[in-house]
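> Based on what follows, work out the 3D shape:
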Amino acid sequence: MTTTNEIADKIASEQNLTKAQAKTIVESVFKQIADAAQAGVETSIPSFGKFKVKETAERDGRNPATGATIKIAASKKLTFAAGKSLKDALNG
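You can find the predicted model right below:
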C-alpha cells in the first residue's frame, strides 16, 4: 500500500522539493478531487482516469443473520474508472 507520505516523499525527491511542500501539494490535489465530488462534478485526469459520483437508489436487501427484508437507503459513492494508458500499463 502506498500512503500520502510515501507519494509526497517520491514527489519531493523527483521535483527537488521539501517533503512538507510535496505533502501540501499532494493533499491539495486530493482535496480538489473531494471538493469536486461533493459538488457532483467529475474529475478527469488525462492518461490516469476519471473520478465521478454515482448515485444508488433505495433498494430492498436482506439481513444475513435473520433473512428479514430491510430497506437500504439511497446513497452516493465515488467511483474511479482507469484511463486507457493506465489500463494498458497494468496489462502490458
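
> Only C-alpha atoms from now on, for both contacts and neighbour counts.
Will do.

> got the residue ranges for the helices in this structure?
Ranges of helices in the chain, per DSSP state H, are 4-15, 19-38, 84-91.

> closest one to residue 70 among these?
Distance to residue 70, taken as CA to CA, is lowest for helix 19-38 among the helices of the chain, at 27.7 Å.

> Sort out which residues of that closest one are buried, please.
Judged by neighbour count (16 or more other CA atoms under 10 Å), helix 19-38 contains these buried residues: 19, 22, 23, 26, 33, 34, 36, 37.

> with these in mind, which one is nearest to residue 86?
Ranked by distance to residue 86 (CA to CA), the buried residues of helix 19-38 are led by residue 33 at 18.4 Å.

> ok, the closest one touching residue 43?
Yes - Residue 33 is in contact with residue 43 according to CA atoms under 8 Å; the separation is 6.4 Å.

> please give me the structure for this one as well, since I'd like to look at both together:
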Amino acid sequence: MAKPMTKTQLVAALAEEMDADKKVASAALDAITDIITREVSAGGAVTLPGVGKIYCRERPERMVRNPATGEQFKKEADKVVKMTIAKALKDSVNG
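Below you'll find the predicted structure:
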C-alpha cells in the first residue's frame, strides 16, 4: 500500500493544478477544511462532487466490552463523522 499524501504534497499538487503558488493553494485547502468542519459539526453534510459525502451520525447508548478485562459497561450516546464514497471514485479505483 502506498504512503498517504501529506498536506505539503497535497498543497504542491493543488498549486500545480490551479497554476497558482503554494500560498494560495494552502489558503484554499484551509478554507475548504474550515467550511467542512463547520458544516459537519453543526449537524449538516457536505458533498464533494466525485469524491463523496461527509456527514455526522449519532450513535445510541450501548453496551461495550473492555477486551483486556472482559468487563461490560454502558457507553453513552455519541456522534461520529462518516463518509460515503462516491460511485465515480469507486469505479475509477476498481477500474
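
> After superposing, what score do the chains get?
After superposition, the two chains reach a TM-score of 0.92 (TM-score structural alignment, normalised by the length of the first structure), with 92 aligned residues with a CA RMSD of 1.0 Å.

> Same list, the buried residues of helix 19-38 of the first structure, but as CSV with distance to residue 79 of the first structure please.
Formatted as CSV, the buried residues of helix 19-38 of the first structure follow (distance: CA to CA, whole Å):
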residue, distance to residue 79 of the first structure
19, 29
22, 26
23, 24
26, 20
33, 12
34, 12
36, 13
37, 10
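
> ok, of those, which one's closest to residue 78 of the first structure?
Nearest to residue 78 of the first structure, judged by CA to CA, of these is residue 37 at 7.1 Å.

> Alignment lookup: residue 50 of the second structure to the first structure.
Taking TM-score structural alignment, residue 50 of the second structure has residue 47 as its aligned residue in the first structure.

> Correction: the previous question concerned residue 17 of the second structure.
Match for residue 17 of the second structure (TM-score structural alignment): residue 14.

> list the contacts for residue 79 of the first structure?
51, 52, 53, 54 (CA atoms under 8 Å, 6 or more residues apart in numbering).

> typo on my end, residue 36 of the first structure
Neighbouring residues of residue 36 of the first structure by CA under 8 Å, 6+ apart: 42, 43.

> Which position in the second structure pairs with residue 59 of the first structure?
Per TM-score structural alignment, residue 59 of the first structure is aligned with residue 62.

> give me the number of residues near that match?
Residues near residue 62 of the second structure, counting by other CA atoms under 10 Å, number 10.

> my guess is it contacts residue 76, does it?
Yes - counting by CA under 8 Å, residue 76 is a contact partner of residue 62 of the second structure at 6.8 Å.

> can you give me the end-to-end distance of stretch 50-65 of the first structure?
From its first residue to its last, stretch 50-65 of the first structure covers 37 Å (CA to CA, to the nearest Å).
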